[in-house]
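Any chance you could fold what I've pasted below:
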Amino acid sequence: MLISVTGSTGFIGQYIVKRLLADGHTVRAFVRKGRSQALIDQNFPGAAERLQFHEGDLTQKESVSGFLKGADFLVHLASAHDHLGDEIMQAVNVAGTEHLVADAEENAAENFQFINVSSAVIGVPVYSYYRDSKRVQEKIVRGSSLRWASFRPTLVYGRGDYRHTAPLLRKCGAKKGSFWVYHEGLSKLNPVHVDDVVEAIVRCFTYDRGREDFRIFEIAGPEGISFNDFVDLTIAATGGGVKRRNIPRRWVERAILFKGLFRDVTKERRGAGYFSLHHDHDITAAREELKWEPRHYSQGVKDITKDDWWREDRSATGHTENLGI
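Alright, predicted model coming up:
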């Protein structure tokens, strides 16, 4: 099959491209100008024969045209996050998705399916423009004339993620010091290994019901774990000597209130609200319909700390562009 991929040079995107090539598919990667080398340098088996590139800019409709010509599936991973600003998130997450839908409706294969990889934050009742832009993105796909499936992964971790996973591992793996948690640490997280995210997506290609029906799949670990357990498991896996220390949320809120007398503390307020909520997601649909089973974080964090790849700080090199989906 011909499978198109956006966000192909990012953290999850590179795992997707590698797996699709290994499974014998032809991959057409949407890349910004000059970024194809990031995939070429990976030397994925099968890339020379079955990896194609389409250079363009999702914010420019004319440069998207033809990307989905003859494609059987699109795995839409590309996304802009809060640190890029509202205008860019609007242009990429919303307008970019509209451009892809238009191209698919005009050029894709007859039984084409749009696989949208969105975000679990869609359901989180804490305001952020990113969350709202991803909700709109999903609605655009669902409201189109295309067959679609939507995946909502939660906190994705894995080897090669130098933007999020590696800094966490280095912090937890320090020989001494404190890991400060600015709340009681009882709220639940549900991290999911990047290989498990990829496995869920590729199972959708042969999901017969998906040819007739439209589905939303929450993608997370098998069960939620408390933030404190998340930190403690990471410290243990990295062999760190740091001590987790919690500051009660009431004291954090008082500190934010005091800071608010002198400067804008909107970001801090949102962060405090976010970690007062549980992030334990229902993965029943993926389990029952895709026959998918993720690994627990206690195993996953051991898998990614078997060697020292994470000890090198490469966050400023642009080695990966983890879109945090």
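
can we go C-alpha only for contacts and neighbour counts from here?
Will do.

Now do the helices in the stretch 1-150 of the chain.
11-22, 36-40, 47-50, 61-64, 86-89, 96-107, 129-142 (DSSP state H, counting those that start in this stretch).

list the helices and strands the helix or strand hosting Arg244 packs on?
Take DSSP states H and E as the rule and Arg244 turns out to sit in strand 243-246. Helices and strands touching strand 243-246, as assessed by 3 or more Cα pairs under 8 Å, 6 or more residues apart in numbering; DSSP states H and E, comprise strand 178-181, helix 227-238.

Out of these, which is the most enclosed?
Compared across these, helix 227-238 shows the largest average neighbour count, a mean of 20 (mean count of other Cα atoms under 10 Å).

Ala285 versus the residue nearest to Ile216 when sequence neighbours are not counted, what's the distance?
Taking Cα to Cα, 6 or more residues apart in numbering as the measure, Ile216 lies nearest to Ser150, with 4.7 Å between them; neighbours along the chain are not counted. Note on Ser150: its distance to Ala285, by Cα to Cα, to the nearest Å, is 12 Å.

count of residues packed around Arg32?
When neighbours are defined as other Cα atoms under 10 Å, Arg32 has 17 of them.

who are the neighbours in contact with it?
With contacts defined as Cα atoms under 8 Å, 6 or more residues apart in numbering, the neighbours of Arg32 are 55-57.

try Asp86
Asp86 makes contact with 129-130, according to Cα under 8 Å, 6+ apart.

do the same with Ile140
If you count contacts by Cα under 8 Å, 6+ apart, Ile140 has them with 94, 97-98.

Let me have the helices and strands packed on strand 243-246 in TSV, extended by distance to Ile12.
Formatted as TSV, those follow (distance: least, Cα to Cα, whole Å):
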stretch	distance to Ile12
strand 178-181	27
helix 227-238	21
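
Can you check which of those gets nearest to Ser8?
Taking Cα to Cα, helix 227-238 is the member of those nearest to Ser8, at 28.0 Å.

Which elements pack onto that closest one?
In this structure, helix 227-238 packs against helix 165-172, strand 188-189, strand 243-246, helix 297-303, with contacts taken as 3+ Cα pairs under 8 Å, 6+ apart.

Sequence B follows; please return its structure for comparison with A:
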Amino acid sequence: MTEDKTAAVTGATGFLGSHLCERLLADGWDVRALSRPSSDREVLEGADEGEDGALEWYVGDVFDDETLRELVDGTDAVFHLAGVGLWSATPETVKRVNRDGTAHVLKACRASEDGVGRLVFTSTAGTRRPNEASPFADESDVAEPIGAYQSSKAEAEQLVDRYADDEGGDAVTVHPTSVFGPRDGSFTPQLLSMGLEPTMPAYLPGGLSIVGVSDVVDGILAAYEKGGNGEHYILGGENLTYDRAVSRISEHLGGTPARIPVPSTAIHAAGPVAEAVGAATGRQVFPFNRRMAKLATERLFYTSEKAADELGYEYEPLEAHLPETVAWYRTEFQ
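Just a heads-up that it's a prediction; the model follows:
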């Protein structure tokens, strides 16, 4: 148990943020959770019942400076997870929320009257990428950002690095790979449907590093406790091609695996189409372009060796996360 510690959490109602809040409360932290007025706060309803930690909601957003100052002031840790992706926002909004929102959080930390503990910023593994020298990317493999989401996260990372390195702050950045688990409305149901549903006959080309949400939460807390100031840590899992991941899900659960690979050329062709539609309409209707389409067909594999060595980070195999994830999936999507 953690005694007399208080955490501020942005993005508390999101997939990863809500799981982090649950863990903090279970460990005895008092949690100040930031939520937009329109967000569904019922996801954490009752999360602190019977536990030592208390949950307090702060209603606002990452541009509400007064609320942010109250949120972080005097806390032992600030976990900044608030962000938005291209499926739910325009590129301009993605950049504003992810980059400028991070700037506002850092501003609030600097302005704290009672001090602020370590900030742990959750970025994305997408700002790193495998290269010709190795099929597995590590923290040093900083890549040219592709698309507004990666660009916004890369610029936010630079702000956090500056806060840690040049401004006397204490901050660590973590880079989860493809996170899998209950309450994820995008990647998880897509992956499970390819492994379970006879109506989903095709799987995607390429591969990715799949990590359970509980393992990522472990990594975030380890980064707070053991990470080096200004350091970056990839929090990844098993590196699997899509066809292998789909087969393992099907084998474990007795599902109907997708057996037809979507040709890479078909996905590549979708990029120029998306760009053309965007040019014709004056807005990005589809959240990708030709470079993003090409990236989606590659094997985006990562190593978490640094996190293992410095944080004691570990991850479980895909199958360990299937029971609770599939139970949630069948409740929500079937």
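
Let me have the helices and strands packed on helix 227-238 of structure 1 in JSON lines, adding distance to Glu87 of structure 1 and mean neighbour count as columns.
JSON lines is the format used below for those (distance: least, Cα to Cα, whole Å; neighbours: other Cα atoms under 10 Å):
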{"stretch": "helix 165-172", "distance to Glu87 of structure 1": "27", "mean neighbour count": "21"}
{"stretch": "strand 188-189", "distance to Glu87 of structure 1": "29", "mean neighbour count": "23"}
{"stretch": "strand 243-246", "distance to Glu87 of structure 1": "36", "mean neighbour count": "16"}
{"stretch": "helix 297-303", "distance to Glu87 of structure 1": "35", "mean neighbour count": "18"}
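
so which of those comes closest to Ser276 of structure 1?
Taking Cα to Cα as the measure, these were each checked against Ser276 of structure 1, and strand 188-189 came out nearest at 9.0 Å.

Val59 of structure 2 versus the equivalent of Leu290 of structure 1 over in structure 2, what's the distance?
Alignment note: Leu290 of structure 1 maps to Leu311 in structure 2; criterion TM-score structural alignment. Distance of Leu311 of structure 2 to Val59 of structure 2, given as Cα to Cα: 33 Å.

Could you do Asp218 of structure 2 as well?
In this structure, Asp218 of structure 2 and Val59 of structure 2 are separated by 26 Å, where distance is defined by Cα to Cα.

Next, count neighbours for Thr325 of structure 2.
Applying the criterion other Cα under 10 Å, we find 20 residues in the vicinity of Thr325 of structure 2.

What is the aligned counterpart of it in structure 1?
When structure 1 is aligned by TM-score structural alignment, Thr325 of structure 2 is paired with Ile304.

so its match touches Gly160, yeah?
No - between Ile304 of structure 1 and Gly160 no contact is recorded; they are 9.0 Å apart, counting by Cα atoms under 8 Å.

about what we covered before: tell me which of Ser150 and Ala285 of structure 1 has more neighbours.
Set Ser150 of structure 1 next to Ala285 and count neighbours by other Cα under 10 Å: Ser150 wins out with 22 against 15.

OK, contacts around the counterpart of the more buried one in structure 2?
Aligning on TM-score structural alignment places Ser150 of structure 1 opposite Thr173 in structure 2. For Thr173 of structure 2, the contacting residues are 120-123, 157, 160, 230-233, taking Cα under 8 Å, 6+ apart as the criterion.

any idea how far Gly46 of structure 2 is from Thr173 of structure 2?
From Thr173 of structure 2 across to Gly46 of structure 2, the span is 30 Å (Cα to Cα).

Nearest to Arg244 of structure 1, out of the helices and strands packed on strand 243-246 of structure 1?
Across these, Arg244 of structure 1 has its closest neighbour in strand 178-181 (4.6 Å, Cα to Cα).

Could you list every helix and strand in contact with the closest one?
In this structure, strand 178-181 of structure 1 makes packing contacts with strand 243-246, judged by 3+ Cα pairs under 8 Å, 6+ apart.

chain center to the helix or strand that the strand it packs on is followed by, what's the gap?
Using DSSP H and E, the helix or strand that follows strand 243-246 of structure 1 in sequence is helix 249-259. Its chain's C-alpha centre lies 31 Å from the corresponding centre of helix 249-259 of structure 1 when counted by Cα atoms, centre = their mean, to the nearest Å.

what's the following helix or strand after helix 249-259 of structure 1?
Heading C-terminal from helix 249-259 of structure 1, the first helix or strand you meet, by DSSP H and E, is helix 266-274.

Gly83 of structure 2 against Val97, yeah?
Yes - using Cα under 8 Å, Gly83 of structure 2 is in contact with Val97, at 6.1 Å.

returning to that earlier point: average offset of the strand holding Arg244 of structure 1 relative to structure 2?
In this overlay with structure 2, the average offset of strand 243-246 of structure 1 from its partner residues is 1.8 Å by mean Cα distance after the TM-score superposition for structure 1.

what's the distance between the residue in structure 1 sticking out farthest from the centre and Ala255 of structure 1?
The outermost residue of structure 1, judged against the average C-alpha position, is Leu261 (35.7 Å), by Cα atoms, centre = their mean. Between Leu261 of structure 1 and Ala255 of structure 1 the distance, using Cα to Cα, works out to 10 Å.

For the counterpart of Phe275 of structure 1 in structure 2, give me its contacts.
Aligning on TM-score structural alignment places Phe275 of structure 1 opposite Ala296 in structure 2. When contacts are counted by Cα under 8 Å, 6+ apart, Ala296 of structure 2 is found next to 205-206, 267.

any chance of the residues you listed in CSV, plus neighbour count and distance to Ser38 of structure 2?
Conversion of the contacts of Ala296 of structure 2 to CSV gives the following (neighbours: other Cα atoms under 10 Å; distance: Cα to Cα, whole Å):
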residue, neighbour count, distance to Ser38 of structure 2
Pro205, 18, 37
Gly206, 19, 37
Ile267, 19, 35
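
Which of those sits closest to Arg69 of structure 2?
Taking Cα to Cα as the measure, Arg69 of structure 2 sits nearest to Gly206 out of those, at 43.3 Å.

who's in contact with that closest one?
By Cα under 8 Å, 6+ apart, the contact list for Gly206 of structure 2 reads 241-242, 296-300.

switch to 10 Å and redo it
240-243, 261-262, 264, 295-301 (Cα atoms under 10 Å, 6 or more residues apart in numbering).

and what of Arg162 of structure 2?
Here Arg162 of structure 2 is in contact with 156, 168-169, 171, 230 (Cα under 10 Å, 6+ apart).

can you check Gly260 of structure 1 too?
254, 266, 268-269.

Kindly indicate which of the residues you listed lies nearest Asp132 of structure 1.
When the contacts of Gly260 of structure 1 are compared for distance to Asp132 of structure 1 (Cα to Cα), Thr266 wins out at 16.8 Å.
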